[in-house]
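K.L.:
sequence and predicted structure, then a few things I'm wondering about:
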Amino acid sequence: MPKEVVLPELAESVVEGEILRWLVQEGEALKKDQPFVEVMTDKVTVELPSPLEGVLLQKLVKEGDVVPVHAPIALIAEPGEVTAPISDKKPSPAPSVQAQEERSIVEPGQVAEDDGANLSLFKPDGKPEQIKNPFTQVAAPSAAQSTPVAGASGRVIAVPAARKLARELGLDIAQIPGSGPHGRVRVEDVKAYAQGGTQAQPTTPETIGPKPPATGFPPPVQYKPPKGYENLETRVPLRGLRRAIAQQMSASHLYTVRTLSVDEADLTELVALRERLKLEAEAQGVKLSYLPFIFKALGVALKKFPALNSSLDEARQEVVLKHYVNIGMAVAAENGLIVPVVRDVDRKSLLQIAKEINELAEKARSGKLAPEEVSGSSFSVTNIGSIGALFSFPIINVPDAAILGVHSIQKRPVVNERDEIVVRQMMYLSLSFDHRLVDGAEAARFCKEVIRLLEKPERLFLEAL
């Protein structure tokens, strides 16, 4: 019997993936572990291997669809299995948000498609595996559920369409009260929360009818081409990496109180030190840029100013102070910005950091990053100076508390302590921070500590981490 292939859980925090490209067409033979579909999750593109040998009988989703983890994506027939003729029709369009929700409502005794735990990669078509129902352990709430309800897996109970809409709007699904069965968050709940933070009412005959005008967030601006220019535009679907970037930037804009602090550093001594060490690093096969020195300085400064190395857990109203330094670095890839993470910067040598920076940057540009290599940052850096901008206002990589923009090193005239005008190697630093977590004075002191270490780089080898 043909078997259903589902989207596997590719990483702990991944809840959905976008189908970028089918590598095998319907009717074509498949070998076990042969890549058959390309999926993007959290800015990382992966090729899924076939879980078994056979024939790709049917593609259940089309390119561009966003699919929740554990949702079926294809049917595969085993070798020698008699199958019906392959249909020539194209995959049906993805159901509307409302249709997805209606299909996803779960009554007691049923299994939710996206909330079940430990689903295998495939299951017999038409014969769901016997999986422990997470909802049998959840007491039925009243019609006016006041808070989101978590399933046995710990995730908030929500239909896939509502979870997708919340991500697109930059909303935390854990904050949205659900009005569906068992407190399930519905599409209407997400819309109501976005428009004014209120809860949608359960659909009953009494609630059907004219609704008052919405308040709160205005609807998105509807784009219309200028009259007479309708045929002079090209439309490109918002998909893949560009869609992931748009969602991340929207979340940063909506859910941080972003503030900017700008300072400058005299890197004349650092430029000289790097020049002396560059050839020795190359002899060990490592390209030594200025970025490893900056990461090393951040490893020291973040231990002294832990608020800059924190996150806000809004669902539990707790500030999370991190006892590790994982620095995300913005890399300009061909299709957009990617932020791979250098882990445990505070415990690595200068050359180790340099080597990892080079390797991750190359992986980012070639599209070979693994999901775990773009998650888990505690602070971020954007090296806009490599392109040449004077200074910038970086966007915080949520859920980090701050991001440091480092800019080009330029020779500029500076007045020294003897009132002499001298030429020095100067660089601007721009620190964006979430003012809910970091006070302005603390941000300024943090920048001064980073500058202190960079201006006298030998201190980097003396400071205890």
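P.N.:
Cool, the structure landed.
K.L.:
for the rest of this, base every contact and every neighbour count on C-alpha atoms.
P.N.:
OK.
K.L.:
which parts of this protein are helices?
P.N.:
Taking DSSP state H as the criterion, the chain contains helices spanning 97-104, 160-169, 187-196, 240-255, 268-283, 291-304, 350-366, 440-455.
K.L.:
which elements pack onto the shortest one?
P.N.:
Translated: helix 97-104. Other elements packing on helix 97-104 under the criterion 3 or more C-alpha pairs under 8 Å, 6 or more residues apart in numbering; DSSP states H and E are helix 160-169, helix 187-196.
K.L.:
one step back: I'd like the helices of the chain as CSV, with mean neighbour count appended.
P.N.:
Output for these, formatted as CSV (neighbours: other C-alpha atoms under 10 Å):
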stretch, mean neighbour count
helix 97-104, 15
helix 160-169, 21
helix 187-196, 21
helix 240-255, 18
helix 268-283, 14
helix 291-304, 22
helix 350-366, 18
helix 440-455, 18
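K.L.:
so which of those is nearest S377?
P.N.:
Taking C-alpha to C-alpha, helix 291-304 is the member of those nearest to S377, at 12.8 Å.
K.L.:
distance to K43 for the helices and strands packed on helix 97-104 - can I get that in a markdown table?
P.N.:
Shown next, in a markdown table, are the helices and strands packed on helix 97-104 (distance: least, C-alpha to C-alpha, whole Å):
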| stretch | distance to K43 |
| --- | --- |
| helix 160-169 | 14 |
| helix 187-196 | 24 |
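K.L.:
mind checking which of these is nearest G64?
P.N.:
Of those, nearest to G64 by C-alpha to C-alpha is helix 160-169, at 13.6 Å.
K.L.:
what angle do that closest one and helix 187-196 make?
P.N.:
Helix 160-169 and helix 187-196 are oriented at 20 degrees to each other (axes from the mean of the first three to the mean of the last three C-alpha atoms, to 10 degrees).
K.L.:
now the helices of the chain in JSON lines, with distance to K3?
P.N.:
Converted to JSON lines, the helices of the chain look like this (distance: least, C-alpha to C-alpha, whole Å):
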{"stretch": "helix 97-104", "distance to K3": "21"}
{"stretch": "helix 160-169", "distance to K3": "22"}
{"stretch": "helix 187-196", "distance to K3": "30"}
{"stretch": "helix 240-255", "distance to K3": "28"}
{"stretch": "helix 268-283", "distance to K3": "53"}
{"stretch": "helix 291-304", "distance to K3": "49"}
{"stretch": "helix 350-366", "distance to K3": "34"}
{"stretch": "helix 440-455", "distance to K3": "56"}
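K.L.:
here comes the other one, which I'd like you to weigh against the first:
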Amino acid sequence: MSHGSSSTRVSRTAIVQQHRFKGSLSSPLVATSSFRHGNQLIFNWARFVHVTQSCHKEIIPFKLSDIGEGIKEVTLKEWFVKEGDKVNQFDQICEVQSDKASVTITSRYDGIINKIHYQVDDIALVGSALVDIEIVESEKPPEEQEIQEGDAIQVGRSEESFHLPSQPLPLEKALAAPAVRRIAAEYKIDLKNVQGTGKDGRVLKEDILNYISSKENVTTSEQPAAAASTTPGPPAPQPSSPATPAQTPSPAAIPFTPRSITAPSDRKEAIKGYTRTMIKTMTAANEIPHFGYCEEINVTELINLRRRLKDVADQYNIKLTMMPLFLKSASLALSQYPILNSTLDVASDSIIYKGAHNIGVAMDTKLGLIVPNVKNVESKSILEIATDLQNLHKSAQGGSIKPDDIRGGTFTISNIGSIGGTYAKPVILPPEVAIVAIGRVQTLPRFDKAGNVVPAQMINISFSADHRLIDGATAARFCNLWKSYLEDPASMLLHLK
């Protein structure tokens, strides 16, 4: 086969595999001859080629699933991937903030992130695509493909540059929980620079805090060194004392010039996160006719009991506060007055009595007020209730509360006394029908049974109930029973299960 003086024979047989250059083939082909024309390669292909494998790439939109509780939209808080990253099933994709909780979204596919549809702080609707993932699926190829002999396929690259480029490996992402990533983002720290001590090198909260502390120590030590390296200049000459002392000007001689004050400019902030939840909940609560009731309770014996049980709880690494005792005693009272553990179904004109006592506890967090609930208080011991409260408080402060921790509440207790205040006007959380607020403990003078004035540990409670279902007499009887358990905690033993 002659191709002129400007052409040079290269080889009799060549295998060219598909790769990332323009004009690439979908499978290996066998060339019977090839030659150079200028800086390009020309191949003549055989008639029949057996194809061993082909790959089909499919772009799949990864949609935001329904996370329950009627949530229709979420706020994008943080991305753990970027376009071009390779992900496997169960890898973390992003963290979203609903009206009620933070949720980490994980991948359901193996593939490559093709496109990201939202930026941080954007609002994403349930059912919309968060990212597009490129999925590579192997297909069964046809047994044989026919290519006409003599067809010339021009590959637009010189022979010297004809090679298979290596695929760069993506940089590994540091393993860390969303709360740790949030701390790293606040301090602008690359987690790959932090030595992780957790499983598989996971960066723990202690690791990031130690890293921040070490950086601050280095900065502090550099400041004295810089001050010591500065050479002081010669002292300024002191002016000679005048023969006669200078007279101090009188106040009338000092002019007064009022300084101009510029107020900070107004700023506008989007409503999101737990604040959105509060707005929606309080708007719905405004439709409920609230009945208020207040009472004071002597908790001297309850405090003494808690002090005796605290050492026992410490052996189980459980922090025993007054709240588990409040919850358990309230559950015993709810068993006698189940109307306070119910909901009103206006649509069906009926009352739904809840079997479980899922008592919510209002918690003040950096992101706002949330009310997770302890499930099935009626069937749990005080130690189990204390454990659940401890775990909920830790999750709430770390911003990792789960939607299931918030949904399903039947009764709520708000301990405003932990911050301050004696009385309050608590607002019911729909669809519940009652809520109680507990004020701070005060040492006040009270009369004992013998008529002597003694110091007593007192708290005030403020009770709100849905007046459509609960009348004043029922609320008073419930509070009286709850008060008897708190003032004489030993009486609870007769009813504990």
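P.N.:
Perfect, I can see it now. Worth saying up front: this structure is predicted, and the values here are computed from it rather than measured.
K.L.:
in structure 2, which residue is most central in space?
P.N.:
S102 (3.8 Å; C-alpha atoms, centre = their mean).
K.L.:
name the nearest residue to the counterpart of K86 of structure 2 in structure 1, ignoring sequence neighbours.
P.N.:
Using TM-score structural alignment as the criterion, the counterpart of K86 of structure 2 in structure 1 is A29. Of all residues not flanking A29 of structure 1 in the chain, V55 sits nearest, at 4.4 Å (C-alpha to C-alpha, 6 or more residues apart in numbering).
K.L.:
map that neighbour onto structure 2.
P.N.:
Checking TM-score structural alignment: V55 of structure 1 goes with I112.
K.L.:
ok, now P8 of structure 1?
P.N.:
By TM-score structural alignment, P8 of structure 1 lines up with S65.
K.L.:
now swap in L241 of structure 1 and tell me
P.N.:
Checking TM-score structural alignment: L241 of structure 1 goes with Y274.
K.L.:
how far away is that match from G368 of structure 2?
P.N.:
6 Å (C-alpha to C-alpha, to the nearest Å).
K.L.:
still on that earlier bit, the residue nearest to the centre of structure 2 contacts C94, doesn't it?
P.N.:
No: taking C-alpha atoms under 8 Å as the definition, S102 of structure 2 is not a contact partner of C94, at 10.6 Å.
K.L.:
the residue most distant from the middle of structure 1, which is it?
P.N.:
Farthest-from-centroid check, structure 1 (C-alpha atoms, centre = their mean): R418, 49.9 Å.
K.L.:
for it, give its distance to K456 of structure 1.
P.N.:
According to C-alpha to C-alpha, R418 of structure 1 stands 19 Å off from K456 of structure 1.
K.L.:
got it, and I19 of structure 1?
P.N.:
In terms of C-alpha to C-alpha, I19 of structure 1 sits 50 Å off from K456 of structure 1.
K.L.:
tell me which of the two has more neighbours.
P.N.:
Between I19 of structure 1 and K456, counting by other C-alpha atoms under 10 Å, I19 is the more crowded of the two (23 against 15).
K.L.:
on contacts alone, who are the packing partners of the longest strand anywhere in structure 1?
P.N.:
Criterion DSSP state E: the longest strand present in structure 1 is strand 421-434. Packing contacts for strand 421-434 of structure 1, counted by 3+ C-alpha pairs under 8 Å, 6+ apart, involve strand 258-266, helix 268-283, strand 402-406, strand 410-415, helix 440-455.
K.L.:
check the offset of it from the chain's centre.
P.N.:
29 Å (C-alpha atoms, centre = their mean, to the nearest Å).
K.L.:
what range in structure 2 matches it?
P.N.:
Matched against structure 2 by TM-score structural alignment, strand 421-434 of structure 1 falls on residues 453-466.
K.L.:
with structure 1 overlaid, how far apart is that stretch on average?
P.N.:
Superposing on structure 1 and averaging over aligned pairs (mean C-alpha distance after the TM-score superposition for structure 1), stretch 453-466 of structure 2 comes out at 1.0 Å.
K.L.:
in that stretch, what counts as buried?
P.N.:
Neighbour counts using 16 or more other C-alpha atoms under 10 Å place 456-466 of stretch 453-466 of structure 2 among the buried residues.
K.L.:
wait, which of the helices and strands packed on helix 97-104 of structure 1 is closest to L465 of structure 1?
P.N.:
Of all these, it is helix 160-169 that lies closest to L465 of structure 1, at 37.2 Å by C-alpha to C-alpha.
K.L.:
which residue numbers in structure 2 does that closest one align to?
P.N.:
Helix 160-169 of structure 1 lines up with nothing in structure 2 when matched by TM-score structural alignment.
K.L.:
thinking Y274 of structure 2 is in contact with D99, fair?
P.N.:
Yes: using C-alpha under 8 Å, Y274 of structure 2 makes contact with D99 at a distance of 5.4 Å.
K.L.:
list the contacts for S102 of structure 2?
P.N.:
Counting by C-alpha atoms under 8 Å, 6 or more residues apart in numbering, S102 of structure 2 touches 95-96, 399-403.
K.L.:
which residue lines up with it in structure 1?
P.N.:
Match for S102 of structure 2 (TM-score structural alignment): T45.
K.L.:
follow-up on the earlier one: by neighbours, which of the contacts of S102 of structure 2 wins?
P.N.:
V96 (24 neighbours).
K.L.:
quick check: the residue nearest to that one when sequence neighbours are not counted vs S107 of structure 2, distance?
P.N.:
Once flanking residues are discounted, V96 of structure 2 sits nearest to L76: 4.6 Å by C-alpha to C-alpha, 6+ apart. Distance of L76 of structure 2 to S107 of structure 2, given as C-alpha to C-alpha: 16 Å.
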